[in-house]
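**Student:** below is the structure, and that's it, no one-letter string:
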């Protein structure tokens, strides 16, 4: 099994970040993890990586409800960046709103919408699909 070299978690909830990091480590499928507390910081950092020609994450785990920039604002700006490699985006949200779920489906870049809390089995299943 080949590991994913770099993943990105964008979430402001320290408990969810802790659990996600723990689960990602337990899967043994992720080599390195970038963590950002809001969409603006994540966007600025990823845009700088693109500009510098650095390595982008293969997968982004994105929360919707965050301060500064929420997940939607991040998505709206991130999809404008000309990126050649494929990046899989999973929305991880506590929102069970059909409106949010349907909105997520309108983004070609979003592969799945997962309602928090995520279970390690679900995480493994998602990651196996992109390797």
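**Tutor:** That came in fine, so what should we check first? Because the structure is predicted, anything quoted here is derived from the model rather than measured.
**Student:** contacts and neighbour counts: CA atoms only from here.
**Tutor:** Noted.
**Student:** which SSE is residue 8 in?
**Tutor:** In this structure, residue 8 is located in strand 4-10 according to DSSP states H and E.
**Student:** flag every buried residue along that strand.
**Tutor:** 4, 6, 7, 8, 9, 10 (16 or more other C-alpha atoms under 10 Å).
**Student:** and the last one, what is it in contact with?
**Tutor:** What that stands for is residue 10. Contact analysis of residue 10 by C-alpha atoms under 8 Å, 6 or more residues apart in numbering lists 35, 36, 37, 38, 39, 42, 60, 61, 62, 63.
**Student:** in addition, the following structure is provided for comparison:
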């Protein structure tokens, strides 16, 4: 099974991020992991990539939190949807949130680029399934 080259976590919860990072590293689910504390920093990164288009710097998977300061997950999705196709690489996006609000879940499922909505805490099994399904 080939390993995912690059995954991205956009989340301001450092305890959650560190936990997921440890699981991904321990299970060797991907080679590299990028972490952004809010949607704005992540969006700035992706917009900068539009000029270089270095495919190695574009993650195959994004885990996106909804509730963050500066730019939340919904705002990130609105903006990212506009530039995603210009990146020239398939990116699978998962929303990972502590929100169990059915409105949030339904809204997320209406967005075509959202593969799934995961409720925190994400389990080791969830992560293993996501990364193994991603391998082509």
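**Tutor:** Good, I have the coordinates. On a predicted model such as this, the values are computed, not experimentally measured, just so you know.
**Student:** which members of the buried residues of strand 4-10 of structure 1 are the farthest-apart pair?
**Tutor:** Of all pairs drawn from the buried residues of strand 4-10 of structure 1, the greatest distance, 17.1 Å, lies between 4 and 10 (C-alpha to C-alpha).
**Student:** keep only the contacts of residue 10 of structure 1 that stay in contact in structure 2.
**Tutor:** Here is what carries over to structure 2 from the contacts of residue 10 of structure 1, by both residues aligned by TM-score structural alignment, their matches' C-alpha atoms under 8 Å: 35, 36, 37, 38, 39, 42, 60, 61, 62, 63.
**Student:** which of the residues you listed sits closest to residue 14 of structure 1?
**Tutor:** Closest to residue 14 of structure 1, out of all of those and judged by C-alpha to C-alpha, is residue 37, at 8.8 Å.
**Student:** and the gap between the closest residue to that closest one other than its chain neighbours and residue 68 of structure 1?
**Tutor:** Closest residue to residue 37 of structure 1 apart from its sequence neighbours, by C-alpha to C-alpha, 6 or more residues apart in numbering: residue 12 at 4.4 Å. Distance, residue 12 of structure 1 to residue 68 of structure 1, by C-alpha to C-alpha, to the nearest Å: 10 Å.
**Student:** which one of those two is surrounded by more residues?
**Tutor:** residue 12 (19 against 12; other C-alpha atoms under 10 Å).
**Student:** give the equivalent position in structure 2 for the more buried one.
**Tutor:** Per TM-score structural alignment, the equivalent position to residue 12 of structure 1 in structure 2 is residue 12.
**Student:** that match: what's it in contact with?
**Tutor:** Residue 12 of structure 2 sits next to 36, 37, 38, 65, 68, 69 when contact means C-alpha under 8 Å, 6+ apart.
**Student:** please apply the same query to residue 115 of structure 1.
**Tutor:** Contacts of residue 115 of structure 1 (C-alpha under 8 Å, 6+ apart): 92, 93, 94, 95, 96.
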